[in-house]
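# give me a 3D structure for the following:
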Amino acid sequence: MTGGGGEEGELQLLGAWMSPWVIRVKVALQMKGLSYEYIEEDLQHKSDLLLGSNPVHKKVPVLIHDGRPVCESLVVLEYVDEAWAGAGTPLLPADPHDRAVARFWATYVNDTFFPSWRPLFRATTAEQRAEAYEKVLPQVETLERALTECSKGKAFFGGDAVGIVDLALGSFVVWIRAVDEFGGTSLLDEARVPGLAAWAERFMAVDAVEEVMPEAVRIMEHYKGFLAKLAAPAASS
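Modelled structure (predicted):
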């Protein structure tokens, strides 16, 4: 149930259990104390509901509030924060400049960090992995500096509590760890990015995160299956 700031209404979330973009929305809904119906999508055979709710991108997550869809995870996070402003912890700062800075870094995670990390995620050989790892390190070091700027010495990008930047980056932590474990890399290395390394531990220990975050072993199994399919065409050629 919501703690105020607008009626909850009927809520549905269309998602895929392993998706970082869906995970961040699930955590936000948990933080706000909102009840919703979760509908798992088969992304190989997308439902009419998904295609009709997000006809432009045809992707998850989609939050449907009283029959009206909201698409794109960062947009959904802001919608949830505004529609249920009186519930739970605010996801965006009150100060306009701080809010703009938070939006900038959340967008950086989507538009800069993720495209830089994706080759490491998809690497199937040691050579590919080593090259991709070196290329993503500057973005991780930039996020280390962003944590200092946004947190102002507190526990999270959002200050004392998890905010939109924490959700944007934190939804990748379980995946970053799986890729590192599989490939022998260490993206959140305590020696290189001590702030981010400690932040990741704090984020994963937040109650709302623990409630919805997929188990690491399940993510690893999915990742191994993904890499096997990715490597199969190369092996058969």
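# only C-alpha atoms for contact and neighbour calcs from this point on.
Noted.
# report all helices and strands that the longest helix seen in the chain contacts.
Longest helix in the chain, counting residues (DSSP state H): helix 126-151. If contacts are counted by 3 or more Cα pairs under 8 Å, 6 or more residues apart in numbering; DSSP states H and E, helix 126-151 sits against helix 96-108, helix 114-122, helix 194-204.
# would you format these as CSV with mean neighbour count and distance to Gln12 included?
Shown next, in CSV, are the helices and strands packed on helix 126-151 (neighbours: other Cα atoms under 10 Å; distance: least, Cα to Cα, whole Å):
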stretch, mean neighbour count, distance to Gln12
helix 96-108, 16, 24
helix 114-122, 18, 27
helix 194-204, 17, 25
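# would CSV of the ones you listed with distance to Val25 be doable?
Formatted as CSV, the helices and strands packed on helix 126-151 follow (distance: least, Cα to Cα, whole Å):
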stretch, distance to Val25
helix 96-108, 13
helix 114-122, 17
helix 194-204, 15
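# another sequence for comparison is provided below:
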Amino acid sequence: MEQNQIEITKLLQQKIFSHPSITRFNSYSRAVFDKLSKCHTSKIGVHQYRCNNTNCNHVHYQYHSCGNRHCPTCGGMRREAWIEDRMSELLPTQYFHIVFTLPQELRSITMGNRKLMFELLFQSAHYTLIKLGHDPRWLGAQLGIVSILHTHGQDLSFHPHIHCIVSGGGVTKEGNWLQSKRSKDRFIFPRRVMEKIYKAHFLKQMYSKFCNSELQIENAEK
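Alright, predicted model coming up:
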């Protein structure tokens, strides 16, 4: 893996940062590429290790890692640790996989307002699931939800969406477990019902942010 990191570092330095006039980044992307290009190099520090054996005294230098989650070395280890932690939290029930996304028309705005729009994406997805989970018509309990943001699609295009892993049941006000009424269905709640609530909540919150001058439309294309 370290050899792969060295090759990626060389690629970034030779092909991307050496041609600033033809390579355009937003500030976030440039910061990420900058960290990746310095991973396991002297630019971010080094540790010195020396053998305690007086007959050896061998010295080894270990360059620091960047620690960025996008890094194939640093991010890979963090990802594996995260997965192990989530596996330990699994409940003895079935789970549903639900994806919430943004339409093409909102992606340019999202590019210029990433933090705010990603927060709205999480909030709206959670609001939808929790609202329907508490509704006795569909369940009547508190769901367990794990949400993961993906900013790009499989073709590497900018396509923000959230993957939600939802427990097939929840805990009632009395503290009892209540199994989902739709255990044999693909979705824990009707898809069109989720779509309607999610869309309405997202647009309402987005409009509120715009009215409060928190949403920078004019910078969305940059």
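# quick one: TM-score?
TM-score of the superposed chains, computed with TM-score structural alignment, normalised by the length of structure 2, equals 0.25; 102 aligned residues with a Cα RMSD of 6.3 Å.
# now do the helices in structure 1.
20-32, 48-53, 73-83, 96-108, 114-122, 126-151, 164-170, 173-183, 194-204, 207-212, 216-236.
# nearest to Leu14 of structure 1 among those would be which one?
helix 48-53 (7.0 Å; Cα to Cα).
# tell me how far Pro69 of structure 1 lies from Ala106 of structure 1.
According to Cα to Cα, to the nearest Å, Pro69 of structure 1 and Ala106 of structure 1 sit 22 Å apart.
# same thing with Ile176 of structure 1?
Taking Cα to Cα, one finds Ile176 of structure 1 at 17 Å from Ala106 of structure 1.
# rewinding a little: now the helices of structure 1 as TSV including distance to Leu11 of structure 1?
Below are the helices of structure 1 laid out as TSV (distance: least, Cα to Cα, whole Å):
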stretch	distance to Leu11 of structure 1
helix 20-32	10
helix 48-53	13
helix 73-83	11
helix 96-108	24
helix 114-122	28
helix 126-151	31
helix 164-170	20
helix 173-183	26
helix 194-204	25
helix 207-212	17
helix 216-236	26
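# what's the closest of those to Tyr38 of structure 1?
Short answer: helix 20-32, nearest of the helices of structure 1 by Cα to Cα, at 9.3 Å.
# can you list the helices and strands that the closest one packs against?
The helices and strands touching helix 20-32 of structure 1, judged by 3+ Cα pairs under 8 Å, 6+ apart, are helix 73-83, helix 164-170, helix 207-212.
# would you mark the buried spots in that helix?
Of the residues in helix 20-32 of structure 1, 20-32 count as buried by neighbour count, 16 or more other Cα atoms under 10 Å.
# next one: stretch 107-122 of structure 2
By 16+ other Cα under 10 Å, the buried positions in stretch 107-122 of structure 2 come out as 107-114, 117-118, 120-122.
# could you do stretch 3-12 of structure 2 as well?
Result for stretch 3-12 of structure 2 [16+ other Cα under 10 Å]: buried residues Gln5, Ile6, Ile8, Thr9, Leu12.
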